[in-house]
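1. Dropping a prediction and its sequence here:
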Amino acid sequence: MPDVIFPLDSSKKFEDQEKVGHNRWHPEIPPVATVKPGDTFRVDCREWFDGAIVNDDSADDVLNAPLLTVHKLSGPFAVEGAKPGDLLVVDILDVGPIPQEDKGALAGQGWGYTGIFSRNNGGGFLVDQFPDAYKAIWDFTGQVATSRHVPEVSFEGLIHPGLMGTAPSAELLARWNKREGALIATDPNRVPPLALPPEGEHAVLGHLPRDQWERVGGEAARTAPPRENGGNQDIKNFSKGTRVFYPVFVDGANLSMGDLHFSQGDGEITFCGAIEMGGFLDLRVDLIKGGMETYGVSENAIFMPGRVDPRFSEWLAFSGTSVTLDGEQKYLDSHLSYQRACLHAIDYLTKFGYSPEQAYLLLGAAPIEGRLSGVVDIPNSCSTVYLPTAMFHFDVRPSSAGPHQVDPGIGAPRSANA
């Protein structure tokens, strides 16, 4: 096993660890360790809410999830010799749940969770149709996930980090805050908000001196969206065997990571749409000096996905176009067309006995494929969502026999306070 350069004790909160990570992006957050090009090392990661979501049959914890505190990131890690303009090469050698801990109170100890967030606490891709908080717990048996809240399905997870990235420079951070602030100003009272501005009260800034926390916390960017440094991209194919090339904006690169997922559908459509868990990452790093200019990677990582995908061979696909539920025509709106494709899949699954919420949770958690299938044929874009048929314990295809009827069991818990 590689040396663990960022250990986490499952009996302690994230902020009480010997080495403390962070939950904001800022160039002044100091590295917790330094590695050299060519080094291989292990990093423990806490799930993004640090234990606030529990293994039970209530969704009150999702309703009240402490969104201001996320993400709980491991790092930053400086890479010796890294300079702005370089490309940081990161190999994901292995990734998995918390090792040797298959029982316990933390997600990653043999279980994980998927949540539908309420409109008043983040919302989700289909928030207009699903405004309330729901939850599904998934149990892990090796690589396979099953749920008492979404019965008669099982699937192999494509385990990956949802978030990984390098630190922004002061100039890049200022650009983020300016453009996102301008967006918020167009509709400052929107629920859910258009973007998340800096918020210092709940900032965790690693080992930065405490007398600097108020200033840095007031400038530091929230970790919710993906940006030029990578960040919370939630790409399910960032699996074992992936090689990522990150732009470097500060001396040392200051790489951070977290938000591990046991499985996820393309889009992570419920916002907490993956199967969230804590766990570990085994990584190797290297540098391509001057690589940003050499390869034209001035922003946003490029990557070579791993080759450990579950081997599904048959799919049931649904399409959607850029027309609203009220029949209003939109112009090449691929966001809308993917929403419509997902809603068509959800409507279909309800014919088999699933509640709409169970179907929605399944699409967020299972390794579905989402595609932009047509983006040039005005006025309608076409998006598609592919469901692997093998994850169902019954024949999910249309037939003259009619749909099998699932016993929904206890169903997906809904917050009683929603």
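-> Perfect, thanks for sending it.
2. For the rest of this, base every contact and every neighbour count on C-alpha atoms.
-> Will do.
3. how about the helices in the stretch 201-350 of the chain?
-> 213-219, 291-294, 334-350 (DSSP state H, counting those that start in this stretch).
4. Would you mark the buried spots in the shortest one?
-> This points to helix 291-294. Residues of helix 291-294 classed as buried by neighbour count (16 or more other C-alpha atoms under 10 Å): Gly291, Met292.
5. Give me the contact list for it.
-> Identification of contacts with helix 291-294 by C-alpha atoms under 8 Å, 6 or more residues apart in numbering yields Gly85, Asp86, Leu87, Pro247, Val248, Val297, Ser298.
6. List the contacts of Asp282.
-> Pro2, Thr40, Phe41, Arg42, Val43, Ile92, Leu93, Asp94, Val95.
7. Which residues belonging to the helix or strand containing the fifth one are considered buried?
-> To tie it back to what came earlier, the one meant is Val43. Assigned by DSSP states H and E, Val43 belongs to strand 40-45. For strand 40-45, a neighbour-count test (16+ other C-alpha under 10 Å) marks Thr40, Phe41, Arg42, Val43, Asp44, Cys45 as buried.
8. same thing with stretch 288-307?
-> Buried-residue list, stretch 288-307, by 16+ other C-alpha under 10 Å: Ile288, Lys289, Gly290, Gly291, Met292, Val297, Ser298, Asn300, Ala301, Phe303, Pro305, Gly306.
9. separation between the second one and Met164?
-> Spelled out, that is Lys289. 20 Å (C-alpha to C-alpha, to the nearest Å).
10. ok so, going back, between the contacts of helix 291-294, which sits nearest Asn229?
-> Nearest to Asn229 among the contacts of helix 291-294, counting by C-alpha to C-alpha, is Pro247 at 6.6 Å.
11. Does that closest one touch Ser298 like I think?
-> Yes. In this structure, Pro247 is within contact of Ser298 by C-alpha atoms under 8 Å, at 6.7 Å.
12. What is the burial count for Arg284?
-> Using other C-alpha atoms under 10 Å, Arg284 has 20 other residues around it.
13. and of the helices of the stretch 201-350 of the chain, who's closest to Lys178?
-> Smallest distance to Lys178 across these (C-alpha to C-alpha): 10.9 Å, for helix 213-219.
14. Take this one as well and set it beside the first:
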Amino acid sequence: MTAHRFIPTTLFNTIGSHPPALEIASGETVTAATADAHGFDHRGQKIGERPNPMTGPFFITGAEPGDTLKVTIRDIRMTRPTGWTYDTLSPNVVDPNAVPRFPERQKTEWLIEAAKGRARLAEPPAGLVRWSVPVEPMIGCFGVAPDLGQAISTATSGRHGGNMDYRGFRAGVEAMFPVFVPGALFFLGDVHAQQADGEIVGTGIETAAEVTFTAEVLKGLRIGWPRGDNGTEIFTVGNARPLDQALQHATTEMHDWLMAEHGLDEVAASHVMGQCVRYDVANVFNPAYSVACRIAKAALAGLR
């Protein structure tokens, strides 16, 4: 299996049909360096601009509109011992009458102790001096070039993927994206050392990283929205605002997946989903919200 190592010299703040940075064959693996959400690399030097500068794009030979690009996230290795978050909840996730109680939002530094698998505040407030969180890295923003010649801001998301900020996109997961342009043109970046559901402070623990992934073209498989497989579950992600529209996209994509993969009709697929679906609110901060719809593979074992 051919492996590539890629260090970007140009980062992008839109996901679109930009000139390819590297061409790879289906099935090849790349280890790619990424900067944090404000463009700072492993040295703490600014090499890109906010929001969420992307590494890539990677042109995958043989990918054509109507195919699916499967990206297996093999490893996410943080390359900087520091990260940052904002320090208060986003105003849109609390009652409006509670907003005045919060101070003005500030960036706060975190120390990432990779050997211990923990992250802690560099200057913790009272009550959090002994507190830390596990390091569970995820990819906040990744996807493929959209159709119609669009270049979509890395602040948001859509059918092409983008800034979904779903903590389920971690090492060991297979992510799938619909292909809209020749070569798919795959981008990635915005790694978080940790993030809760919803990205409710507007960030995860933002840091620089190296991501190792394998890209594979699934010829003739047409999907509508990003999908994933984490080994024990399959999931779909809908991206839109308001939140109910994101849920509708994710739910419809899961329904279509069950019908196509297992030969179910609308009623049979509805029965399965009605008893087995779990939802994650992936993010409620970005211009488009993201909802993940999950089903355990064990629940599908009895299907034909």
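-> Cool, the structure landed. The shown structure was predicted, so the numbers you read here are calculated from the model rather than taken from an experiment.
15. Out of the contacts of helix 291-294 of structure 1, the closest to Lys178 of structure 1 would be?
-> Among the contacts of helix 291-294 of structure 1, and counting by C-alpha to C-alpha, the member closest to Lys178 of structure 1 is Ser298, at 19.4 Å.
16. which of the helices of the stretch 201-350 of structure 1 is buried the deepest?
-> When you average the neighbours per residue for each of the helices of the stretch 201-350 of structure 1 (mean count of other C-alpha atoms under 10 Å), helix 334-350 leads with a mean of 22.
17. Summarise which helices and strands it is packed against.
-> In terms of contact count using 3 or more C-alpha pairs under 8 Å, 6 or more residues apart in numbering; DSSP states H and E, helix 334-350 of structure 1 is assigned the packing partners strand 315-321, helix 356-365, strand 369-374, strand 382-388.
18. any idea how far that helix is from the chain center?
-> The chain centre lies 20 Å from the centre of helix 334-350 of structure 1; the measure is C-alpha atoms, centre = their mean, to the nearest Å.
19. now swap in stretch 233-248 of structure 2 and tell me
-> So, by C-alpha atoms, centre = their mean, the centroid of stretch 233-248 of structure 2 is 13 Å from its chain's centroid.
20. in that stretch, what counts as buried?
-> 233-240, 243, 245-248.
21. Span of it from start to end?
-> 19 Å.
22. Check the mean deviation of the strand holding Val43 of structure 1 from structure 2.
-> By mean C-alpha distance after the TM-score superposition for structure 1, the fitted strand 40-45 of structure 1 averages 0.7 Å away from its aligned residues in structure 2.
23. Report the aligned residue range of structure 2 for that strand.
-> Mapped onto structure 2 using TM-score structural alignment, strand 40-45 of structure 1 spans residues 29-34.
24. Also stretch 81-89 of structure 1?
-> Under the criterion TM-score structural alignment, stretch 81-89 of structure 1 matches residues 62-70.
25. who's in contact with the matching stretch?
-> 25-26, 174-184, 215-223.
26. Select only the buried ones of those residues in ChimeraX?
-> In ChimeraX syntax, the buried subset of the contacts of stretch 62-70 of structure 2 is picked out as below (16+ other C-alpha under 10 Å):
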select :25,26,174,175,176,177,178,179,180,181,182,183,184,215,216,217,218,223
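27. Show the contacting residues for the nearest residue in space to Gly157 of structure 1 that is not next to it in sequence.
-> With C-alpha to C-alpha, 6 or more residues apart in numbering as the criterion, Gly157 of structure 1 has its nearest non-adjacent residue at 4.5 Å, and that residue is Ser263. Ser263 of structure 1 makes contact with Glu156, Gly157, Leu158, Ile159, His160, Lys236, Ala274, Ile275, Ala365, Ala366, Pro367 under the criterion C-alpha under 8 Å, 6+ apart.
28. distance of the counterpart of Ala208 of structure 2 in structure 1 from Leu287 of structure 1?
-> Aligned against structure 1 by TM-score structural alignment, Ala208 of structure 2 finds its counterpart in Gly278. Distance, Gly278 of structure 1 to Leu287 of structure 1, by C-alpha to C-alpha: 28 Å.
29. Check Ile235 of structure 1 too.
-> 23 Å.
30. Equivalent analysis for Gly279 of structure 1, please.
-> Applying C-alpha to C-alpha to Gly279 of structure 1 and Leu287 of structure 1 gives a distance of 26 Å.
31. what does Phe49 of structure 1 give?
-> Distance, Phe49 of structure 1 to Leu287 of structure 1, by C-alpha to C-alpha: 32 Å.
32. For the stretch 1-150 of structure 1, which segments are assigned as strands?
-> Under the criterion DSSP state E, counting those that start in this stretch, the stretch 1-150 of structure 1 contains strands at 4-6, 24-25, 33-35, 40-45, 74-79, 87-97, 111-116, 134-141, 144-146.
33. ugh, wrong one, I meant the stretch 151-300 of structure 2
-> Counting by DSSP E, counting those that start in this stretch, the stretch 151-300 of structure 2 has strands at residues 152-153, 157-158, 161-162, 174-178, 186-192, 209-218, 227-229, 233-240, 278-283, 289-296.
34. Now do the end-to-end distance for the match of stretch 81-89 of structure 1.
-> Stretch 62-70 of structure 2 has an end-to-end distance of 13 Å (C-alpha to C-alpha).
35. In stretch 26-41 of structure 1, which residues are buried?
-> Across stretch 26-41 of structure 1, burial judged by 16+ other C-alpha under 10 Å covers His26, Pro27, Glu28, Ile29, Pro30, Pro31, Val32, Val35, Lys36, Pro37, Thr40, Phe41.
36. The first one pairs with which position in structure 2?
-> Same thing as His26 of structure 1. So, by TM-score structural alignment, His26 of structure 1 is matched to Gly16.
37. My guess is its match contacts Leu148. True?
-> No. Counting by C-alpha under 8 Å, Gly16 of structure 2 stays clear of Leu148, with 9.7 Å between them.
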